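Engineer: the following block contains a protein sequence and its predicted model.
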Amino acid sequence: MQWVVVGTAYCALVYLIGAKQLSFGRGISKEEFGKIFGPATMHAIGHIAANISFAAVAISLTHTVKTLEPAFNVILSRLILGEATPLPVMLSLLPIMVGVGLASAGELSFNWTGFISAMLSNLTFGFRAVWGKAAMTKTLSSTAVYAYTTLISMIVCLPFAIGMEGPQLQAGAAAAIAKVGEARFYGDLFMVGLLYHLYNQFAFNTLQRVSPVSHGVCNVVKRIVIIFSSVLFFNQVLTQQAMVGTVIALAGTWLYTDLSSKHKHKKPEAGGGGKPATA
């Protein structure tokens, strides 16, 4: 919850000091609000689902499952934006799926709560990427779209946070403060919220420049670092099968990136009259 609260406070502060282009940019119309409400809701649900998965299984498994995000983006991009993915590029996603299956089956901490939550996060983040891309216009930048996404996400999350965890928040905060101290507790909350907001803002800035599918694949690079960092810092043990599955999933991501790049830079064949041929 702190990531949307801190993120909203950050956007408001930046806007008030005059750096509007780094925040909300401008006011939005009812129509624009409607377009942003969808990805903002998916943003909120996706992060809640991911955090449930983190609590249920090893961090490495959650991020391995979330390498399936590009596959969800392929389907949703086709259904919502009408963007077709070439067959060779689409087939390159199969190793990712196989790798995730192997890693999940070989992970010692596997349980269905963690797996289903991670898959729900994939689905909602797929909708967030596709709908968020559609909400970006020439007059409403990716930074502004994400600022409003954060604000709306806070409004969506707040009632659930108060209703489900409100009675436990005070006791939980008191226990954490007793363990690490008040300054460390609030300082960590603030920094985690701020860094999480900035990470997602940069992700939206990237989304404005690439397709939702490529954006999902870019996220996998981040997951490579997180998977192996979790093994090092949290002493998590990867079985041989889980390790093989993770490597296959990451190799599939490289294959997708390579094929996608080649297709993107492939020149269309010339048709009659020197004009590009149309399908």
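Structural biologist: Sure thing, it's come through.
Engineer: C-alpha only now, for contacts and for neighbours.
Structural biologist: OK.
Engineer: ok, A103 - how many residues close by?
Structural biologist: Using other CA atoms under 10 Å, A103 is surrounded by 28 other residues.
Engineer: and the helix or strand it falls within, what does it pack onto?
Structural biologist: Secondary structure from DSSP states H and E places A103 in helix 94-106. With contacts taken as 3 or more CA pairs under 8 Å, 6 or more residues apart in numbering; DSSP states H and E, helix 94-106 sits against helix 59-65, helix 240-264.
Engineer: give me the residues contacting the last one.
Structural biologist: Helix 240-264 is contacted from outside by 64, 67, 88-90, 92-107, 214, 217, 220, 224, using CA atoms under 8 Å, 6 or more residues apart in numbering.
Engineer: go with 6 Å
Structural biologist: V89, S92, P95, I96, G99, V100, L102, A103, G106, E107 (CA atoms under 6 Å, 6 or more residues apart in numbering).
Engineer: got it, and stretch 180-199?
Structural biologist: Applying CA under 6 Å, 6+ apart, the contact partners of stretch 180-199 are Q2, W3, V6, G7, I177.
Engineer: what strand or helix carries the closest residue in space to the last one that isn't next to it in sequence?
Structural biologist: Read it as I177. Closest residue in space to I177, ignoring its immediate chain neighbours: F185 at 5.9 Å, by CA to CA, 6 or more residues apart in numbering. Under the criterion of DSSP H and E, F185 resides in helix 182-207.
Engineer: mind checking the SS state of the residue positioned nearest the centre of the chain?
Structural biologist: Central residue of the chain (CA atoms, centre = their mean): F125, 5.4 Å from the mean position. Under DSSP: H, G, I helix; E, B strand; the rest coil, F125 falls in the helix class.
Engineer: ok, second structure coming up, stack it against the first:
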Amino acid sequence: MDETTHKSSLMQKYIKIFLVVALYWVVSISMVFLNKSILGDAHGGANDAPLFVTWFQCLVTVAICFFLSRAATLLPGVVKFPQVGILDAGVVKKVLPLSIMFVCMITFNNLCLKYVGVAFYYVGRSLSTVFNVLFSFIILGQSTPLPAILSCAVIIGGFMLGVDQEGQAGSLSIAGVIFGVLASASVSLNSIYTKKALPAVDGSIWQLSYYNNVLASIIFLPVILLSGELPAIILIVTNSAAAYWMLLFSTGICGFAIGYVTGLQIQVTSPLTHTISGTAKACAQTVLATTWYNEYKPTLWWLSNAIVLLGSMAYTRVMQLAMKTEHAKQRVIDESASEPLQKNPSIL
């Protein structure tokens, strides 16, 4: 390969990475803003039915998975998607714990977004990393390097400063903060349960998404009935205009798309780059939200966001170095184990 061809190949690779990362940012930020639009604020009135909204989004994901599965059957050379349909009882049993946690995660995410502004949403849900360290130790028995624990302490400090600044500005929602903390915990647990459930569907993310959303749609029904949202749902169904349903359907499409673009970003970059991209996206989302909603934030409020951002990036860097060290140790062990075989092939 000559130098010109090599440069052209690198340029195409970088352009592809840029477009994928940009797509992830657009879909992810759009999803947050659309969800905020459909959920309204803490005083949403008659259309106050966040659980119904979340349930509907699950149904949209199921419908899209089913449609793509049938399209893959009819157009095998054009559409690639695993076959989905009747649920297998054995798989359901293994995926059910994840689905319960999934319901908690998306419910708390939407409730947090309902009670807080988009600008504070990042800080409100910033404890996911902290809970990830905690639950990885409690459930998986994985230890965390001290520098990473110190990074988590920085994140907690930024979170507390952000809550304090929201309180001083008179815009603090205690319910929003509580739901944000619960959402952070649920996100961490959801990741752990996802790893446990993937083998049940032979590692297929789309199969898992289908099972997850079907089960979540069923689990949501009694939760919605017990929540007292039924009168609000009746008003939504009978009084809402077509524009409302189009917006609601759009949030469901974004919910499905975020799963695809997340996997795509990890595929063309790396899990570490995905984490950095997500952190930077959240920062850009905060700036965009304050501009869009014409919100004034004091210096200490911005400082809280910066502290959370720096703590998250420090944690990511520490864990990256720890993984490199672990891989290097494993390589030495593997090479040491192979030396006797190389010196004395007859033992094979």
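Structural biologist: Cool, the structure landed. These figures come from a predicted structure and were not determined experimentally.
Engineer: just give the TM-score of the two.
Structural biologist: Overall, the chain-to-chain superposition scores 0.83 on the TM-score scale (TM-score structural alignment, normalised by the length of structure 1); 270 aligned residues with a CA RMSD of 3.2 Å.
Engineer: which parts of the helix or strand just after the helix holding F185 of structure 1 are buried?
Structural biologist: Going down the chain from helix 182-207 of structure 1, the next helix or strand is helix 212-233, by DSSP H and E. Neighbour-count burial for helix 212-233 of structure 1 flags 212-220, 223-224, 226-227, 230 (criterion: 16 or more other CA atoms under 10 Å).
Engineer: one more: stretch 96-108 of structure 1?
Structural biologist: Neighbour counts over stretch 96-108 of structure 1 (16+ other CA under 10 Å) mark I96, M97, V98, G99, V100, G101, L102, A103, S104, G106, E107, L108 as buried.
Engineer: same check on stretch 1-17 of structure 1?
Structural biologist: Going by 16+ other CA under 10 Å, stretch 1-17 of structure 1 has these buried residues: Q2, W3, V4, V5, V6, G7, T8, Y10, C11, A12, V14, Y15.
Engineer: so which strand or helix has the last one?
Structural biologist: Using DSSP H and E, Y15 of structure 1 maps to helix 2-16.
Engineer: which is the succeeding secondary structure element to that helix?
Structural biologist: Counting by DSSP H and E, the next helix or strand C-terminal to helix 2-16 of structure 1 is helix 30-56.
Engineer: mean deviation of that following helix from structure 2?
Structural biologist: Following superposition, helix 30-56 of structure 1 is found to deviate from structure 2 by 1.9 Å on average (mean CA distance after the TM-score superposition for structure 1).
Engineer: does anything pack onto that helix? Which helices or strands?
Structural biologist: On a contact count with 3 or more CA pairs under 6 Å, 6 or more residues apart in numbering; DSSP states H and E, helix 30-56 of structure 1 meets helix 112-135, helix 142-180.
Engineer: find the nearest non-adjacent residue to S60 of structure 1, please.
Structural biologist: I227 (4.4 Å).
Engineer: that neighbour matches what in structure 2?
Structural biologist: Using TM-score structural alignment, the partner of I227 of structure 1 in structure 2 is T286.
Engineer: thought its match was touching G117?
Structural biologist: No - under the criterion of CA atoms under 6 Å, T286 of structure 2 is not in contact with G117, lying 9.6 Å apart.
Engineer: deepest-packed of the helices and strands packed on helix 30-56 of structure 1, please.
Structural biologist: Comparing those by mean neighbour count (mean count of other CA atoms under 10 Å), helix 112-135 ranks first with a mean of 23.
Engineer: one step back: in JSON lines, list the helices and strands packed on helix 30-56 of structure 1 along with distance to L198 of structure 1.
Structural biologist: Below are those laid out as JSON lines (distance: least, CA to CA, whole Å):
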{"stretch": "helix 112-135", "distance to L198 of structure 1": "16"}
{"stretch": "helix 142-180", "distance to L198 of structure 1": "10"}
